Structures are given as C-alpha cells and as structure tokens.
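> here are the coordinates; sequence isn't available:
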C-alpha cells in the first residue's frame, strides 16, 4: 500500500492511504479498459502548446523527439519520443502519448503509449518511448508526439489538454 505522512496529533495515526484499494483497482480497470476518451484519439496537427503550464500537482512536457541513426543506412533508425514529468510529493499521474508523422494533408498516426506512476517524493522523470523511425514517404520524415495526462490526489482530475512536441526530422 502506498502511504503519505500527514500531520496528526500525538497518539493518532501518522499515515494514510493515497491510492486506496478502490482507487488502485479503478486505475487498473481504467487502463485495462482503455478509458482515454475517444475525443482524445483524433488526428493531430503539431501546435505550439509544449506543456508545463497545467499544474495540479504535476507538470508535463512533450520533448522534441530524438532520432538515433544506425551506421548501416538500412532504414532501421529509431526515434525516442520523450515525456518529461515533474510531480509534487504524494501525487499519481496517468500519461497517454500518441506519435505522429507530419504530412501536407492529414498527419499519419504511428502509435500510442500509456503508463501510470506514483511520486512518493517530489521528482522529475523522463519517460522514453522508443519506436522504429517511419518510412512512409519519399524523402525525409517529420515526426512529433502529443501527450495528455490526468493527476491523482485522492481522486482523478480530468484529462488535461494535449501537449505537443516540436517536430524532429528523420533524414532519409
């Protein structure tokens, strides 16, 4: 059980549950059932909302993807879509990230990723989402990702707006 120290009078209990059994079960069911609202799954266009401004115990940034080129020229390069999270002590977070390739028409959906985490102490963490670099068109690829999240502090917040990364180029 995850606990957090609280102020108390002498003789009283000094710990309380942050993710009680019901909350943990609800979070697990929510992840298993894929409860990210359908409105969140629509096509994306990169914008300038890069994150860090919604603070309800946690802040989230969609960092610019990093392309890792192999030395063999065999189109098996990879992309690291990174999400930076800072949470205060005693907060939980659920992240949902989508990866995209930018096109002149509708952007091409490449995949998604989700996780949840608990911050027993105030901390900053970077999550790495490794994917094979896309090869969807003639010429260079332009990749980005977007992340949304909800915060847990006894109850779940609503889903925050999308945080978009800058575009990175995969040179062919």
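It's in. No experiment lies behind these values; they were computed from the predicted model shown.

> okay, CA-based contacts and neighbour counts for the rest of this
Fine.

> ok, then the element right after the helix or strand where residue 96 lies?
Residue 96 belongs to strand 91-101 when assigned by DSSP states H and E. Remark: after strand 91-101, the chain's next helix or strand is strand 108-119, criterion DSSP H and E.

> before we move on, back to that, tell me the angle the strand holding residue 96 makes with strand 108-119.
Calculated by axes from the mean of the first three to the mean of the last three CA atoms, to 10 degrees, strand 91-101 forms an angle of 170 degrees with strand 108-119.

> mind listing the helices for the protein?
21-33 (DSSP state H).

> this is the other structure I want to compare:
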C-alpha cells in the first residue's frame, strides 16, 4: 500500500464511520515502535505504523485508522480526545474502533547469548563481574586501589 492509497482509505473511513471529512494528511511512519499510529495535535496529521499492515493485514490497519480518527475529530470539535476521556471512549464504541492495537511480534535479537567479563584485583583478590569489558590500565579495584586483571569471559546461553 502506498501513501496515496492510505490517504484515500483514511478519507473514506472518515466519511463512512464518522460522517465528516478528513482534511489533513495521513502518512506511514516506520519509526513508530510501540504504537500502531498517532494523531499529531499541532498539524492534525495522522501517522500509521506500516508494520501492522504487514503483520496483521488491512482489518487491523482499519481499526488503527478509526482509533486515530476518533482523536482527530474530537480534538477538532473541542471535546475530550484523550484516552481517559468519556467522549473518546464513547466514540470508540460507536464506530467500533479498538482501544488498543494488537502487540507486534517481537523480532529475535541478533545475539541470543550473554557475555560476562570476570576481573580480579591483584592485591586483595576481590572479583568483579561486568557485562561490558573495561580498560584495566585505567580502572582500579574499588576496595584497595590495586590493579585489575582479566580472568576470563563467560558466555551464557
């Protein structure tokens, strides 16, 4: 789906579900991570996360658009447009928009293992575990100010 198709879809949903025109811009925003879309108060534009279309299809996208259009129309009318407001909750039910979108399936991380770096003080033999490696010529023991030496790296799976 291209941005022009998204614009037409938002405009048609606005007319069908709300009986009012959508006079601003609707775009895809790939940087959205934890939300399906957002309504921008300053410009009145709507941004939609394209990942929801790719993972869940057009029905989920339509639900997100309806949700954002609820924010849009209530804000322009001067009514309660925030999630906690009665007007917003009422309009969501009226048009059949979801209050929350389905969570995205998380990608598996590139590194499925953890690395632990073990250090020991030369003087007092106190041991330190660190997730990140440290520069042993720059850092010293916190107990006796002795020099540190790297013992080993442990890889946990």
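Looks like it arrived, so ask away. It should be emphasised that the depicted structure is a prediction, and the values quoted were computed from it without experimental measurement.

> quick check: TM-score for this pair?
The TM-score (TM-score structural alignment, normalised by the length of structure 2) is 0.23; 63 aligned residues with a CA RMSD of 5.1 Å.

> who does the strand holding residue 96 of structure 1 touch, helix- and strand-wise?
Packing partners of strand 91-101 of structure 1 (3 or more CA pairs under 8 Å, 6 or more residues apart in numbering; DSSP states H and E): strand 108-119, strand 141-152.

> neighbours around residue 88 of structure 2, how many?
By other CA atoms under 10 Å, the residues close to residue 88 of structure 2 number 22.

> after the lengthiest helix in structure 2, next one along is what?
For structure 2, the helix that runs over the most residues, judged by DSSP H, is helix 58-77. Later in the chain than helix 58-77 of structure 2, the nearest helix or strand by DSSP H and E is helix 86-95.

> quick check: residue 131 of structure 1 touching residue 78?
Yes - using CA atoms under 8 Å, residue 131 of structure 1 is in contact with residue 78, at 5.6 Å.

> show me which positions of the longest helix of structure 2 end up buried.
60-75 (16 or more other CA atoms under 10 Å).

> just checking, what packs against it?
helix 3-13, strand 37-39, strand 46-48, helix 50-56, helix 86-95.

> what residues of the longest one count as buried?
Residues of helix 3-13 of structure 2 classed as buried by neighbour count (16+ other CA under 10 Å): 6, 7, 10, 11, 12, 13.

> mind putting these in a markdown table, distance to residue 55 of structure 2 included?
As requested, the buried residues of helix 3-13 of structure 2 are arranged in a markdown table below (distance: CA to CA, whole Å):
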| residue | distance to residue 55 of structure 2 |
| --- | --- |
| 6 | 16 |
| 7 | 20 |
| 10 | 19 |
| 11 | 23 |
| 12 | 23 |
| 13 | 21 |
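
> hmm, back to that, and the buried residues of helix 58-77 of structure 2, which is closest to residue 51 of structure 2?
The shortest approach to residue 51 of structure 2 among those belongs to residue 61, at 9.6 Å (CA to CA).

> what's the spacing between the nearest residue to the closest one once chain neighbours are set aside and residue 62 of structure 2?
Sequence neighbours aside, residue 53 is the residue nearest to residue 61 of structure 2 in space, at 5.7 Å (criterion: CA to CA, 6 or more residues apart in numbering). Going from residue 53 of structure 2 to residue 62 of structure 2 by CA to CA, to the nearest Å gives 9 Å.

> same question, residue 154 of structure 2
For residue 154 of structure 2, the distance to residue 62 of structure 2 - CA to CA - is 48 Å.
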